[in-house]
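Sequence and predicted structure are below.
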Amino acid sequence: MLLNSLTTRDKIIIALVLISLCVLFYFAVQERNELINKRQQATVMGQQQATDIKNLQNQLQISNQNAQMLADFIKQAQASQIQPVNHFTVQAPTVQVATDQVASRINAKDPTLPPQALEKTDNTIVTPHQLTQAEIDKAKKENEANKGTDKPKINEEYGVNVFKNNNYRNWEWSTGYGQHCGKGYIPIGLQRNYSKDNAIEAEVHLDTGMPKNVTGWEVKQVWKTDKLFFMF
């Protein structure tokens, strides 16, 4: 048995490492949950604020790379180059009131909203949107078709956009316990995500003795994919 081959010192070190990892994991989860809950609150921004990289960084507390990607996406959406996933109607005297109402309903997890608006993501941005000419023409046609019905009139100048965004993490770190040729070691890894789908990782192996000595190391390029060999 592998466990029987370990010395008492190795067993103690493994136990201490596991306990330390459990404690770190507990506090990391608590901190992450608090951060997630804070970030998942809908943030109201003006149309220009939502495409300002510095403003996105400051208000959402995200990296420059994430802010750039989000700003580019919002610009495309505002230009109708990206079509919305869903539509819903709100009644309000002004577009700003409508924007605030939508944000409040998202934060209150209003079940009458579309599921996409309530989806858990890293960030939620609610912003007024000046309609493009194509959107204005569409709104006018819908209003014309709804004449004589109890359906509310659609604003032919402005709408409200809801953006749901997931960020990628710049850095990741890891540690644990492993064995090689019957000898225990502690791996410590650091990964730099330099794009959404690519990263580089460095890992060193420390022996279980005191003082710690480096027994090995590795550097890896990491590719991130939605499917592995087109199977999953």
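On my side now, so go ahead. Residues are numbered from 1 along each chain as shown.

Please count neighbours and contacts with C-alpha atoms only from this point.
Will do.

ok, then the element right after the lengthiest helix in the chain?
Secondary structure of the chain per DSSP state H: the longest helix is helix 8-39. Downstream of helix 8-39, the first helix or strand assigned by DSSP states H and E is strand 43-44.

Please name every helix or strand in contact with that next one.
Applying 3 or more Cα pairs under 8 Å, 6 or more residues apart in numbering; DSSP states H and E, one finds that strand 43-44 contacts helix 95-107, strand 123-130.

Glu31: which of the ones you listed is closest?
strand 123-130 (16.7 Å; Cα to Cα).

what about the strands in this structure?
Counting by DSSP state E, the chain has strands at residues 43-44, 123-130, 158-165, 171-175, 178-180, 183-193, 198-207, 214-223.

got another, please set it beside the one above:
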Amino acid sequence: MANKFTCTECNFLNCQTRDKEFPRKCLTTSAENEAILQESLALYHDDPLVAKIMQASAQVEGQYYGQLTRVEEIIVFAKKIGAQKIGLASCAGLIRENRIFASILRANGLDVFGVLCKVGAQDKCDVGIAERDKIKPGNYEAMCNPVMQAKLCNQEKTDLNVISGLCVGHDSLFIKNSEAPVTYLIVKDRVLAHNPIGALNTGHSYYKRLLDGVTLNKEDAKL
């Protein structure tokens, strides 16, 4: 079956500029997507939280484009949506950085509820992870517990949750279980100093193997 034409295959990006033609199979102009477009627009108008977040995001972008760091943008965004208590879902390996971030939030008048990924202190085997899949088999190895992180934030009634360094997949579980809106501070990449775009910027050279379909030496698709 042929792959469906999507935005990553488009060279026009006319949706951004409106100074060219839309491609024939564009997701924007497809008749089958018209209902989805109207549903989306209705949410921006009719859902107060969606409208507030959308407007605040545009204001942060428009008023401070290229001027603020991500740390500063989160502070401004939080204040624009009226968030007072920030949930900070922290990776244990980045606790030093996240302590600094928490201090910065507090210095700017925001309350912080920080919760570490290892909260609950359970061994990985307790949730069905095989001993062989530990970093150091045969030793106690605390599982990451993103569901508990999210539920503790829910219990604290945080207004905005910030993911800072959670593992791939653990971040998905946190987002799925969070009642408050979620944004990112740090995206984990242990190899590239938490700068995953580095693999894309060097996709023509050092990381060309990724385009050749070579990612791991192990059987990466098996549990």
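Perfect, I can see it now. Since the model is a prediction, treat every value here as computed from it, not as a measurement.

TM between them?
For these two chains in superposition, a TM-score of 0.20 is obtained (TM-score structural alignment, normalised by the length of the second structure); 81 aligned residues with a Cα RMSD of 6.1 Å.

Among the strands of the first structure, which comes closest to Gln78 of the first structure?
Closest among the strands of the first structure, using Cα to Cα: strand 123-130, at 7.0 Å.

now the angle between helix 8-39 and that closest one, please.
Relative orientation of strand 123-130 of the first structure versus helix 8-39 (axes from the mean of the first three to the mean of the last three Cα atoms, to 10 degrees): 20 degrees.

what helices or strands is strand 123-130 of the first structure leaning on?
Here strand 123-130 of the first structure touches strand 43-44, helix 95-107, strand 158-165, going by 3+ Cα pairs under 8 Å, 6+ apart.

From Thr99 of the first structure, how far out is the closest residue to Asn165 of the first structure other than its chain neighbours?
Distances taken as Cα to Cα, 6 or more residues apart in numbering place Asn123 nearest to Asn165 of the first structure, at 5.1 Å, with adjacent residues excluded. To Thr99 of the first structure, Asn123 of the first structure is 16 Å away according to Cα to Cα, to the nearest Å.

now Glu135 of the first structure
18 Å.

Provide the count of other residues in contact range of Val95 of the first structure.
Look at Val95 of the first structure: counted by other Cα atoms under 10 Å, it has 20 neighbours.

Then Cys15 of the second structure?
Burial of Cys15 of the second structure is recorded as 15 neighbouring residues (other Cα under 10 Å).

Just the element for it, please.
Per DSSP H and E: helix 14-17 holds Cys15 of the second structure.

which SS state does Thr183 of the second structure fall under?
Three-state assignment for Thr183 of the second structure (DSSP: H, G, I helix; E, B strand; the rest coil): strand.

contacting residues around it?
Leu160, Asn161, Val162, Ile163 (Cα atoms under 8 Å, 6 or more residues apart in numbering).

Ile104 of the second structure is in what secondary structure piece?
Applying DSSP H and E, one finds Ile104 of the second structure within helix 95-107.

Go through the longest helix anywhere in the second structure and flag the buried ones.
For the second structure, the longest helix by residue count, based on DSSP H, is helix 48-64. Along helix 48-64 of the second structure, these residues count as buried under the neighbour rule (16 or more other Cα atoms under 10 Å): Ala51, Ile53, Gln55, Ala56, Ser57, Val60.

outside of that helix, which residues touch it?
Helix 48-64 of the second structure is touched from outside by Leu43, Tyr44, His45, Glu73, Val76, Phe77, Lys80, Ile81, with contacts defined as Cα under 8 Å, 6+ apart.

can you list those in TSV and add distance to Phe101 of the second structure and neighbour count?
Below are the contacts of helix 48-64 of the second structure laid out as TSV (distance: Cα to Cα, whole Å; neighbours: other Cα atoms under 10 Å):
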residue	distance to Phe101 of the second structure	neighbour count
Leu43	32	13
Tyr44	31	16
His45	33	13
Glu73	13	18
Val76	14	19
Phe77	15	20
Lys80	19	16
Ile81	19	18
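
Return the subset of those lying in helices.
Residues of these located in helices (DSSP H): Leu43, Tyr44, His45, Glu73, Val76, Phe77, Lys80.

Name the nearest residue to the first one, sequence neighbours excluded.
Same thing as Leu43 of the second structure. Val50 (6.6 Å).

any idea how far the one you found is from Leu41 of the second structure?
10 Å.

ok, back up a step: between the contacts of helix 48-64 of the second structure, which is nearest Gly198 of the second structure?
Ranked by distance to Gly198 of the second structure (Cα to Cα), the contacts of helix 48-64 of the second structure are led by Glu73 at 22.2 Å.

check contacts around that closest one.
Neighbouring residues of Glu73 of the second structure by Cα under 8 Å, 6+ apart: Val60.

Tell me, how many residues neighbour Ala199 of the second structure?
16.

which element is it on?
Going by DSSP H and E, Ala199 of the second structure is part of helix 197-201.

Go through the helices and strands packed on strand 43-44 of the first structure and name the closest to His180 of the first structure.
strand 123-130 (42.6 Å).

Now do the closest one against helix 95-107, angle only.
Going by the same axes, to 10 degrees, strand 123-130 of the first structure makes 160 degrees with helix 95-107.
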